[in-house]
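Enquirer: got a sequence here, can you build the structure:
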Amino acid sequence: MIDLYYWTTPNGHKITLFLEESGLPYRILPINIGKGEQFQPDFLRIAPNNRIPAIVDTEPADGGAPIPLFESGAILLYLAEKSGRFLSADPRVRLDTLQWLFWQMGGLGPMAGQNHHFGVYAPEPIPYAIDRYVKETGRLYAVLDKRLADRPFIAGDDYSIADMACYPWIVPYERQRQSLADFPHLARWFEAIRQRPATVRAYALAEQINKPAPLDEAAKQVLFGQDAKTVNKG
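Expert: Predicted structure coming up:
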């Protein structure tokens, strides 16, 4: 059984996408990040960076003690290896998949996240920051669009953890001030993943757990007011 500590963010969706695709048994333990539940001591023992998602594999392959894991990319890699799915055994395809997984972790996610912050959540508009991150998000979309020009999925013919990592960060493209019409190969890939039954199930779960709503000021302070003192309190 996989215990998934989850909230309805792009990084959280990566893991529900995988679990719904793979059929691995799991249960969701919601962590409401707007209410500060990510600072609970029990959660911090699993995820010391006070971020979701995190998992605990209560039945690891070695038969030993439960394995806790944080960071969405590491979780995807672990689950792929555990299940033997969505990560090719061919060394070249495997490396291709992993480099695009890390591309998302180091580029698409952080840049789109800053795009969201300055475009939606910042207390006042900062034109330079908005322009900077909208342009960088567009550049990354173009990189992915070019990659998908001659293949159905990011690592080739087969759906993989690289696709699962990237897709949730494209879902809010309008909020990122992007148009999929500008990226036809990306748009084709996006629609193919959107229609997968596991994707539909994963996003239906998100709707049940957290209805989309604007963040209030208290939630913004919890999410965006953290510093070194926050960590030391834990």
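
Enquirer: rest of the way, CA atoms for contacts and neighbours
Expert: OK.

Enquirer: which helices and strands sit right next to the longest helix anywhere in the chain?
Expert: Using DSSP state H, we find that the single longest helix of the chain is helix 127-147. Under the contact criterion of 3 or more CA pairs under 8 Å, 6 or more residues apart in numbering; DSSP states H and E, helix 127-147 touches helix 109-116, helix 184-194.

Enquirer: let's see it at 6 Å
Expert: helix 109-116 (3 or more CA pairs under 6 Å, 6 or more residues apart in numbering; DSSP states H and E).

Enquirer: and the angle from the helix it packs on to helix 127-147?
Expert: Relative orientation of helix 109-116 versus helix 127-147 (axes from the mean of the first three to the mean of the last three CA atoms, to 10 degrees): 140 degrees.

Enquirer: so how far is Ile33 from Lys65?
Expert: Rather than Lys, residue 65 is Ala. 28 Å (CA to CA, to the nearest Å).

Enquirer: ranges for the strands of this protein?
Expert: Ranges of strands in the chain, per DSSP state E, are 2-6, 26-30, 54-57, 67-70.

Enquirer: another sequence for comparison is provided below:
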Amino acid sequence: MIDLYYWTTPNGHKITLFLEETGLPYTLHPIHIGKGEQFAPDFLKISPNNRIPAIVDQQPADGGAPLSLFESGAILEYLADKTGQFLPQHDLRARFTTLQWLYWQMGGVGPMAGQNHHFNRYAPEPIPYAINRYVKETARLYGVLDKQLATNDWVAGADYSIADMAIYPWAKLWEGQQQRIEDFPHMARWLERIAARPAVQRAYALVDQINTDPKALMTAEARKLLFGIEANNPPAD
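Expert: Next up, the predicted model:
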């Protein structure tokens, strides 16, 4: 049994995508990041970086005590090895092709698109230099992805993998990142194919169950908790 500590963010979706694909039993523990639940002492024992997602595997393969992990990329790699799915186990080249694209997401798409979201949606005042910087870098990264998908069915080759699961929750938000989907036709087809997967639909159905107030992260208090923006310094419209 996997205990998943989760909120309805792109990084949180990565893990529900994997768990729904594999059918690995899990219990969902919502961590409302707009209410500061990520700072609770019990959660910090699992995720000392006070970020979701995090997991506790109650039955790790070594037969030892429950194993806790934070960082979405590490979690995906661990679960793929645990189940033997969505990451090649015996083909060295295929395995590291998948991992390089997973790490590409962790080191590139996630941070750059995340800053894109921040300066476009959450910053208390518009900063044109920052907005332009991250919009352009997001476009560059999606150009890399589009080129890869021009000759591959999936990001790492012929098979759907944890690389696709890691990239998809960020790439599907292209519109809010001020991107033009027509600039990335191969990525657009890939997004449609992933969205049609039943496991993906089940994973995203959790959003309406868990996050009943999508605007909760837009409040002044939530911004203070998430970004250090003072509650008495409300964001510009």
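
Enquirer: what TM-score do we get after superposing?
Expert: After superposition, the two chains reach a TM-score of 0.95 (TM-score structural alignment, normalised by the length of the first structure), with 226 aligned residues with a CA RMSD of 0.9 Å.

Enquirer: so which of the strands of the first structure is nearest Val171 of the first structure?
Expert: strand 2-6 (17.8 Å; CA to CA).

Enquirer: quick one: that closest one to strand 26-30, angle?
Expert: Angle of strand 2-6 of the first structure versus strand 26-30, following the same axes, to 10 degrees, is 30 degrees.

Enquirer: mean deviation of strand 2-6 of the first structure from the second structure?
Expert: The superposed strand 2-6 of the first structure is, by mean CA distance after the TM-score superposition for the first structure, a mean 0.2 Å from where its aligned residues fall in the second structure.

Enquirer: contact partners of that strand?
Expert: 12, 26-31, 52-57 (CA atoms under 6 Å, 6 or more residues apart in numbering).

Enquirer: now, of those residues, which are buried?
Expert: With burial judged by 16 or more other CA atoms under 10 Å, the buried subset of those is Gly12, Tyr26, Pro30, Ile31, Ile52, Pro53, Ala54, Ile55, Val56, Asp57.

Enquirer: now do the contacts for the second one.
Expert: What it means is Tyr26 of the first structure. Applying CA under 6 Å, 6+ apart, one finds that Tyr26 of the first structure lies in contact with Met1, Ile2, Asp3.

Enquirer: do the same with the fifth one
Expert: Counting by CA under 6 Å, 6+ apart, Ile52 of the first structure makes contact with Tyr6.

Enquirer: how about a cut-off of 7 Å?
Expert: Going by CA atoms under 7 Å, 6 or more residues apart in numbering, Ile52 of the first structure touches Tyr5, Tyr6, Trp7, Gly12.

Enquirer: next, format the residues you listed as TSV and append distance to Ser83 of the first structure.
Expert: Below are these laid out as TSV (distance: CA to CA, whole Å):
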residue	distance to Ser83 of the first structure
Tyr5	19
Tyr6	20
Trp7	23
Gly12	19
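
Enquirer: related to what we said a few turns ago, for the strands of the first structure, give me a markdown table that also has distance to Phe153 of the first structure.
Expert: Below are these laid out as a markdown table (distance: least, CA to CA, whole Å):
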| stretch | distance to Phe153 of the first structure |
| --- | --- |
| strand 2-6 | 26 |
| strand 26-30 | 26 |
| strand 54-57 | 26 |
| strand 67-70 | 26 |
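
Enquirer: between these, which gets nearest to Arg92 of the first structure?
Expert: Nearest of those to Arg92 of the first structure, taken as CA to CA: strand 67-70 at 26.1 Å.

Enquirer: can you name the residues in contact with the closest one?
Expert: Contacts to strand 67-70 of the first structure, defined as CA under 7 Å, 6+ apart, come from residues Ile46, Ala47, Pro53, Ala54, Ile55, Val56, Asp57, Thr58, Pro60, Ile75.

Enquirer: out of these, who's nearest Arg175 of the first structure?
Expert: Pro53 (22.1 Å).
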